[in-house]
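*Asks:* Take this sequence and fold it.
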Amino acid sequence: MTDPRPVIAAIRDGRGLDGPGAALIAQGLADGSVSDAQAGAFAMAVLTKGVGPAGRVSLTRAMRDSGQVLQWDLSGPVVDKHSTGGIGDTVSLVLAPLLAARGVFVPMVSGRGLGHTGGTLDKLEAIPGFLCDQSQQDFTRIVRQIGCAIVSATGDVAPADKRLYAIRDESGTVESIDLITASILSKKLAAGLDALVLDVKAGSGAIMKKPDSAPRLARALVDTANGAGCVTSALITDMDQPLSRSAGNALEVQEAIRVLQGERGALRDLTLALAAECLRLAGQSTEGLEGTLDSGAAAEVFGRMVAAQGGPADLMERPGAHLAAAPVIHAVPTPTGRVARIDVTALGHAVVALGGGRVRAGDPVDPRVGLDRMAKLGDQVGPDQPLAYVHAADDTAAQVAVAAVQSAYHLGEEGQSGPLIRERITT
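*Replies:* Predicted structure coming up:
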């Protein structure tokens, strides 16, 4: 069968998607034999009718196999973590070297920010000289030597997803659980993983905001990844407030470095929880994990990874000498009160408006700008304790951001954060 129309019609009529049909669509997306019109019709059929659990597995495998799938011969397990995106989420920069310091290999293929959430690659590119675009040979060499590398996907990784991702945006089918699942997992599983842990965000800063959407997505991801042969679990984590106190690329790198050097807080807590989950799935002991972080072993690995990917060899010793600072910094004033609610998505949009994120793919990013010392739920604020500090390129942008941050915070008599980890999803 080489005609995609019967496959599309079967989904449209509620008959699902089988392995050969998924392979036909994925290969056609990759080589161009499936037209844009057919790809849009496929995406709309999946959105409206769904393909079910078996169809999700078939589509994920087919999209994974549309390009290169890595194979490793290493002295330890190969694992990774994926987050659905949030504000102040710099877990990857701490987790990858922490796992590597435990003898676990982490070939992390990450993305850039789009919309209100930040991208891991944008954060790393705030480090002068850091190269996210690595050849396959260099990527495997760095993982083998250092234990971890964080890179962008090459054109050879899940090319079917790259094309379908753009089609989904243009055809209004981004929200499909089936297509989201296949998109996330096809790229991750192409890295040749032994185990995968998913961090699915829930709350006002999450991409999917309906109360049941995070558990539904987490269950779909876990079941599909396991069905495709990769041991996987998920943590549903809180995004009703920023994970860390910073949002903005260079500012988040600085916070990640502080956590690697011993700073306490929610970023550290979630990193340790996700790292422990990765170790359990890989059959490794979690004993002494905090000690690995506190000993400086993870910090040493991060410094070596940065140098191996083109960054400065002394970043950990002199981060302020290498990470660019914004020329304008303004406090965000507030009346006295307690933080009761935060529109976290609005904070993300404020960072984007400062130039720290993208409205469209390809937009330039200013690594210097963002927010730091952000108040969290339950914090007491007032004239001597601002809501946050705005880092901006100029006074005009700073004033706009100050107003946006003030609108995002709501004060009240009571403000209390919920649990950082809401639920664990396994097979």
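*Asks:* Could you use CA atoms for every contact and neighbour count after this?
*Replies:* OK.
*Asks:* now the strands for the stretch 301-427 of the chain?
*Replies:* Along the stretch 301-427 of the chain, the segments classed as strands by DSSP state E, counting those that start in this stretch run 328-331, 337-342, 370-372, 380-381, 389-392, 409-412, 421-425.
*Asks:* contacts for stretch 413-427?
*Replies:* 218-219, 222-223, 226, 232-238, 240-241, 266, 270, 337-341, 377-379 (CA atoms under 8 Å, 6 or more residues apart in numbering).
*Asks:* Kindly recompute the last result at 7 Å.
*Replies:* By CA atoms under 7 Å, 6 or more residues apart in numbering, the list of residues contacting stretch 413-427 from outside reads 218-219, 222-223, 233-238, 338-341, 377-378.
*Asks:* Then stretch 166-186?
*Replies:* Under the criterion CA under 7 Å, 6+ apart, residues 39-40, 43-44, 47, 50, 56, 59-61, 63-64, 158, 161, 217, 220-221, 225 lie in contact with stretch 166-186.
*Asks:* quick one on the thing from earlier: and the strands of the stretch 301-427 of the chain: which comes nearest residue 248?
*Replies:* Taking CA to CA, strand 370-372 is the member of these nearest to residue 248, at 4.2 Å.
*Asks:* Next, the structure of the following sequence, for comparison with the previous one:
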Amino acid sequence: MDARTVIAALRRGEEPSGAALRWFAQGLASGAVSDAQAGAFAMGVCLRGLSEEARAALTLAMRDSGHVLRWNLPGPVLDKHSTGGVGDCVSLVLAPMLAACGVYVPMISGRGLGHTGGTLDKLEAIPSYDTAPSEARLRDVLREAGCAIVSASEGIAPADKRLYAIRDVSATVESLDLITASILSKKLAAGLEGLVLDVKVGSGAFMKTMEEARALARSLVGTANAAGCPTTALITDMDQPLADALGNALEVRCVMQVLTGGAGGPLLDLSVALGAELLASAGIEGGAARLRETVTSGAAAERFGRMVAGLGGPPDFVERWRDLLPAAPVVLDVPAPEAGHVAAMDGEALGLAVVHLGGGREVETDRVDPAVGLSDVLRLGQRVETGQPLARVHAASRAAAEAAAAAVTAAIRLGDAPDVAPLVRERIA
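*Replies:* As a prediction, the model looks like this:
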């Protein structure tokens, strides 16, 4: 068996066997498959698709391309995953909230894909935070803090690690089969006892329609449950950013405002909804109230601080986050060209504006500027007068700020007040 044979079969529309997919996953992990061949495979899957059986086989093959973790902890081991959106920093809010409820959360996360921000990129805005600790350190932090948000180590689903980066630069991010295999190979390798999935739908998501989102949610839930991990999914709205900021340090600021009790809104509400699903799956009642109490009591912020310190960040981050997070040298308001309500947003265009500022990657080797992005983004339905800010750009230069401001103006349509979709649109079990 060789890579060209597998790719040629895909090109002809033939279903790859389980053995072929296992070989290819091992080849991704070992280097026997080149980057060019991995890109061709990803494009073949994107164009031809996989059956449910082959999708599950690819997921398990990628999981088994490396080490599968096992735990012995005095509480349930649970996790959440989002399919990607803009202003979506739920992971940083939810993990410490769950930890404060007695849950253990070994959250293996990823970097930005396409127009969406990455959890690891956000955490690396925190000085000295180590997103790639040793397994021994991961276990220590998880036992001490109750949560650890890290990257997949070299030993965890190494096939996905290679394919994930190649998908970002080969226009194959949106494949339902590759998204399913990528998400679940890492999650299943983390040794979870329960999982909740946040499947985004709308202008800022990869899935633009409810039909697409349902298909992905069912694919993920079906594959995960077949693999023995109890899983549900919430389909949630991404017609506008979840937080009012896009960009790594700016989103961490939003997270800290929530965890320290200074803000609520959709970011907190969705974190509670997802967390309540997980707690219910573990037999813990009254989940929503318990999760909110972790914020008002300060317990969630304390857990976040423990995690940051345990992974090399400042031990006083919770107290000094305003001073410790990086700030861009240029800040520019984006004036509304006319009066009206915020009628619609192109969330993907907003996300790409942040990428072009340097807050994401246009090619795999790009370095991310943690300070740049957008803040104070208005929400759908808000009224604005001519000249009032639609958002605020944070940039490394005046020219970059002006280019981003033009992109934001084009991405936000003013008009009559719209009907705003509910935050949670549907539940898939």
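*Asks:* if I've got this straight, residue 216 of structure 1 is in a strand?
*Replies:* No. Residue 216 of structure 1 is assigned helix when assessed by DSSP: H, G, I helix; E, B strand; the rest coil, not a strand.
*Asks:* number of nearby residues for it?
*Replies:* By other CA atoms under 10 Å, 11 other residues sit near residue 216 of structure 1.
*Asks:* roughly how far apart are the aligned partner of it in structure 2 and residue 179 of structure 2?
*Replies:* The equivalent of residue 216 of structure 1 in structure 2 is residue 215 (alignment by TM-score structural alignment). According to CA to CA, to the nearest Å, residue 215 of structure 2 and residue 179 of structure 2 sit 12 Å apart.
*Asks:* Report the two of the contacts of stretch 413-427 of structure 1 separated the most.
*Replies:* Farthest pair in those (CA to CA) is 223 and 338. Separation: 40.9 Å.
*Asks:* Dead centre of structure 1: give me the residue that sits there.
*Replies:* For structure 1, the residue nearest the mean C-alpha position is residue 83 (3.9 Å; CA atoms, centre = their mean).
*Asks:* Excluding covalently adjacent residues, which one is nearest to that one?
*Replies:* Ranked by CA to CA, 6 or more residues apart in numbering and with sequence neighbours excluded, the top spatial neighbour of residue 83 of structure 1 is residue 199, at 4.5 Å.
*Asks:* OK, contacts around residue 193 of structure 1?
*Replies:* Contact analysis of residue 193 of structure 1 by CA under 7 Å, 6+ apart lists 78, 79, 230.
*Asks:* which residues sit in contact with the residue nearest to the centre of structure 1?
*Replies:* Neighbouring residues of residue 83 of structure 1 by CA under 7 Å, 6+ apart: 198, 199, 200.
*Asks:* The helix or strand the last one falls within vs structure 2 - mean distance after superposition?
*Replies:* Per DSSP states H and E, residue 200 of structure 1 falls inside strand 195-202. Strand 195-202 of structure 1: mean distance to aligned residues in structure 2 after superposition is 0.9 Å, counting by mean CA distance after the TM-score superposition for structure 1.
*Asks:* residues in structure 2 aligned with that strand?
*Replies:* Counting by TM-score structural alignment, strand 195-202 of structure 1 pairs with residues 194-201 of structure 2.
*Asks:* what's next to stretch 113-129 of structure 2, contact-wise?
*Replies:* Stretch 113-129 of structure 2 is contacted by residues 84-86, 109-112, 131, 150-151, 168, 248-249, 252, 308, 311-314, 325, 348, 351-352, 355, 360, 370 when judged by CA under 7 Å, 6+ apart.
*Asks:* Let me fix that, I meant to ask about stretch 396-404 of structure 2.
*Replies:* Residues outside stretch 396-404 of structure 2 that contact it (CA under 7 Å, 6+ apart): 328, 329, 330, 332, 353, 357, 372, 393, 394, 395.
*Asks:* Name only those of those residues that count as buried.
*Replies:* Among the contacts of stretch 396-404 of structure 2, those scoring as buried are 328, 332, 353, 357, 372, 393, 394, 395 (criterion: 16 or more other CA atoms under 10 Å).
*Asks:* Looking at those, which two lie furthest apart in space?
*Replies:* 328 and 353 (15.2 Å).
*Asks:* Deepest-packed of the strands of the stretch 301-427 of structure 1, please.
*Replies:* Neighbour counts (mean count of other CA atoms under 10 Å) averaged over each of those peak at strand 370-372, with a mean of 29.
*Asks:* how far away is residue 239 of structure 2 from residue 258 of structure 2?
*Replies:* Distance, residue 239 of structure 2 to residue 258 of structure 2, by CA to CA: 21 Å.
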